[in-house]
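>>> pasted the sequence and its predicted model underneath.
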Amino acid sequence: MNTGDFDTQAAVRIRIVLVGTQHPGNIGSAARALKTMGLSRLVLVQPERFPHSEADALAAGADDVLARAHVADSLADAVSDCRLVLGCTARDRRIALPQWTPREAAAQVVAAARDGGEIALLFGRERTGLENEELQLCHAAIHIPANADYSSLNLAMAVQVLAYELRLALLQGAAARLPAPHDPPASHAQLEGLFAQLAQTLDDIDFHKGRAPESAMRKLRRLFLRASLDEREVRLLRGVLADAQRMARLAGEAGPTPPLSPPGGLG
């Protein structure tokens, strides 16, 4: 394939998000990895040291990618407008997320980008990776099937692997496409608003009955993320939740319901 086949319109909808990067050299190396594969959008969430001369040095000609890198105060801000959020992480069976190889992920990312969506691929800290709370914001996890006896990958190397697979998919004219929705797909921020209202509603109706709410919310998040809700569906669900909250408030104002008299009493 020649470079004329490269889908630049889809490429600009794909962002690489580095979360809590500790070594500035890895930021520069990641920028270089992106530029070699025709990608340009780099987002940094709370980097420990940036800007930094080491990042500039290791960018090695990708200074434009580094200069345009967006620094976000939180991961939620960095992905708020995204339709698809994927986290690159070591395989962990305790994480209740679909797990894709880089090639599988690239096909889904490019299909979603060609369908008009904004996409984010997340990479965590060098020593600890993405935290569980950060993975909860993802639709799926990406696992690089490295040598099990020596699976440690430098952060920039992992970015390079994903960037290469994305380039292959962007060079293909017939990538798998997601079904075209009737309404715009819900953004990450809209889904997070739904999840926050859902959590509050479950508290309002005493759904948990004293049990810890985290497990139920994790399962409900997975359920709704798998459903690929559009904006209208999110509005509908939030309307249902608003009515449930209103009824819970009215019930609370009315006080406890008196117990029913047993049947067959004397009268």
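Cool, the structure landed.

>>> hey, let's count contacts and neighbours off CA atoms from now on
Noted.

>>> and Glu134, what does it touch?
With contacts taken as CA atoms under 8 Å, 6 or more residues apart in numbering, Glu134 has the following neighbours: Leu75.

>>> which stretches of the stretch 51-200 of the chain form strands?
Ranges of strands within the stretch 51-200 of the chain are 70-72, 84-88, 99-100, 119-123, 140-142, based on DSSP state E, counting those that start in this stretch.

>>> show me how far the last one is from its chain's centre.
Right, strand 140-142. A distance of 9 Å separates the centroid of the chain from that of strand 140-142, by CA atoms, centre = their mean, to the nearest Å.

>>> and that strand, what does it pack against?
If you count contacts as 3 or more CA pairs under 8 Å, 6 or more residues apart in numbering; DSSP states H and E, strand 140-142 packs onto strand 84-88, strand 99-100.

>>> gap between stretch 76-96 and the chain center?
Taking mean C-alpha positions (CA atoms, centre = their mean), stretch 76-96 and its chain are 4 Å apart.

>>> do the same with stretch 65-84
That offset, for stretch 65-84, works out to 11 Å (CA atoms, centre = their mean).

>>> now it: buried residues?
Of the residues in stretch 65-84, those scored as buried under the neighbour-count criterion (16 or more other CA atoms under 10 Å) are 65-66, 69, 71-72, 75, 78-84.

>>> and here's the other structure:
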Amino acid sequence: MLSNFKVVLVETSHPGNIGAVARAMKNMGMNQLRLVTPKYFPHADATARASGADDVLKIASIHDSLSEAIADCQIVLGASARDRTISWPSVTARECAEKWVDVAGGANIALVFGRENSGLKNHELDLCQYLLRIPCNAEYSSLNLAAAVQVVCYELFVASGRQYASSIGDRGEESLATAEQMEGFYLHLQQTMADIGFLQPERSKSIMRRLRRVFNRAWLDTKELDILRGILRFSQNHNLK
């Protein structure tokens, strides 16, 4: 779906920024990069900053003008952090994603980003139907080129509904502890605290109620519960010696 979105960079000065943009795009499942008269490309700095997104650089197209780069696009959005003298229809990155991600299959959409130091010129914005804005600190609204592209691509990725399951950790491999198992743990915990002299009879209800809240928030699985009960058993055995 997102292949219909074309990231267009106009007169990029630093080749490293092109590589960083390619990396940002690939992070979000996008690969259509168009370059308008880049100062240096291809370049080793671009490849280095791409950090594995060489395939995006390899298929990037180079154009002599912005008009040529967007010739096949039905919707063109020009990124701009500066206010313009003439009022221009504008959308935020999130509004852009919500508005056009569902029609991307039937239309080519250009996301145009200007020069690192000066952005897009007025005659280039004349070719765009919308200003594309990224809400940020009004006192410091200048975003790095790759960071701006990353934000927009992220919003498109989220709006497209694409998800990748996390492979970090083992959450879900063990079943959650049952109510019966948790009650057994609380009784064990209370007895252990009494055995080591921590729990005072007049405060036991209040302390146990708070501890229940702590452990209930944790959604313990059976393996985690076994570890905790093992600690309690060790504490009891050690206290008896």
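Happy to help now that I have it. These figures come from a predicted structure and were not determined experimentally.

>>> hmm, back to that, biggest separation within the buried residues of stretch 65-84 of structure 1, which pair?
Leu66 and Arg83 (24.4 Å; CA to CA).

>>> looking at the helices and strands packed on strand 140-142 of structure 1, which is buried most?
Of all these, strand 84-88 has the most neighbours on average by mean count of other CA atoms under 10 Å, namely a mean of 25.

>>> export the helices and strands packed on strand 140-142 of structure 1 to TSV and append columns for distance to Arg221 of structure 1.
Supplementary listing: these in TSV, determined by distance: least, CA to CA, whole Å:
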stretch	distance to Arg221 of structure 1
strand 84-88	14
strand 99-100	16
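
>>> closest one to Val240 of structure 1 among these?
strand 84-88 (25.0 Å).

>>> compared with structure 2, how much does that closest one deviate?
Averaged over the aligned pairs, strand 84-88 of structure 1 sits 0.3 Å from structure 2 after superposition, using mean CA distance after the TM-score superposition for structure 1.

>>> and that strand, which stretch of structure 2?
Here strand 84-88 of structure 1 aligns to structure 2 at residues 75-79, judged by TM-score structural alignment.

>>> stretch 238-248 of structure 1 too?
Counting by TM-score structural alignment, stretch 238-248 of structure 1 lines up with no residues of structure 2.

>>> buried stuff in that stretch?
When burial is assessed from 16+ other CA under 10 Å, stretch 238-248 of structure 1 yields the following buried residues: Arg238, Leu241, Ala244, Gln245, Ala248.

>>> again with stretch 111-123 of structure 2
Buried residues in stretch 111-123 of structure 2, counted by 16+ other CA under 10 Å: Leu111, Val112, Phe113, Gly114, Arg115, Glu116, Gly119, Leu120.

>>> compile those residues into JSON lines and extend it with columns for distance to Val214 of structure 2.
JSON lines is the format used below for these (distance: CA to CA, whole Å):
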{"residue": "Leu111", "distance to Val214 of structure 2": "48"}
{"residue": "Val112", "distance to Val214 of structure 2": "50"}
{"residue": "Phe113", "distance to Val214 of structure 2": "49"}
{"residue": "Gly114", "distance to Val214 of structure 2": "51"}
{"residue": "Arg115", "distance to Val214 of structure 2": "52"}
{"residue": "Glu116", "distance to Val214 of structure 2": "50"}
{"residue": "Gly119", "distance to Val214 of structure 2": "52"}
{"residue": "Leu120", "distance to Val214 of structure 2": "54"}
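
>>> need the max-distance pair from these.
Comparing every pair within the buried residues of stretch 111-123 of structure 2 by CA to CA identifies Leu111 and Glu116 as the most remote, at 15.3 Å.

>>> which residue sits closest to Ala76 of structure 1, ignoring its sequence neighbours?
On the basis of CA to CA, 6 or more residues apart in numbering, the spatially nearest residue to Ala76 of structure 1 that is not a chain neighbour turns out to be Ala189, at 7.5 Å.

>>> trace that neighbour over to structure 2, please.
For Ala189 of structure 1, there is no aligned residue in structure 2 (criterion: TM-score structural alignment).

>>> and for Ala189 of structure 1, the neighbour number?
Using other CA atoms under 10 Å as the criterion, Ala189 of structure 1 is surrounded by 16 other residues.

>>> cool, and Ala113 of structure 1?
With other CA under 10 Å as criterion, Ala113 of structure 1 counts 24.

>>> in structure 2, what sits opposite it in the alignment?
Ala113 of structure 1 is assigned Ala104 in structure 2 as its aligned equivalent, the criterion being TM-score structural alignment.

>>> look up how far Glu98 of structure 2 lies from its match.
Note on Ala104 of structure 2: its distance to Glu98 of structure 2, by CA to CA, to the nearest Å, is 11 Å.

>>> what's the answer for Thr222 of structure 2, then?
In this structure, Thr222 of structure 2 and Glu98 of structure 2 are separated by 42 Å, where distance is defined by CA to CA.

>>> kindly report the same for Ile134 of structure 2.
Where Glu98 of structure 2 is concerned, Ile134 of structure 2 sits at a distance of 14 Å (CA to CA).

>>> compare those two (neighbour count), which wins?
Legend: neighbour count by other CA under 10 Å for Ile134 of structure 2 and Glu98, higher for Ile134 (19 against 16).

>>> which one in structure 1 is aligned with that one?
Counting by TM-score structural alignment, which is the criterion used here, Ile134 of structure 2 corresponds to Ile144 in structure 1.

>>> distance-wise, check that match relative to Ser40 of structure 1.
Per CA to CA, Ile144 of structure 1 is found 22 Å from Ser40 of structure 1.

>>> ditto for Asp81 of structure 1
With distances defined as CA to CA, the gap from Asp81 of structure 1 to Ser40 of structure 1 amounts to 18 Å.

>>> do Ala158 of structure 1 as well
16 Å.

>>> neighbour count for those two, which is higher?
The residue with more neighbours, out of Ala158 of structure 1 and Ser40 and counting by other CA under 10 Å, is Ser40; that gives 24 against 20.

>>> quick one: contacts for the aligned residue in structure 2 for Met157 of structure 1?
In the superposition onto structure 2, Met157 of structure 1 corresponds to Ala147 when matched by TM-score structural alignment. Contact criterion CA under 8 Å, 6+ apart gives Val21, Ala24 as the residues in contact with Ala147 of structure 2.

>>> and if you look at Thr201 of structure 1?
With contact taken as CA under 8 Å, 6+ apart, Thr201 of structure 1 is in contact with Leu241, Ala244, Gln245.
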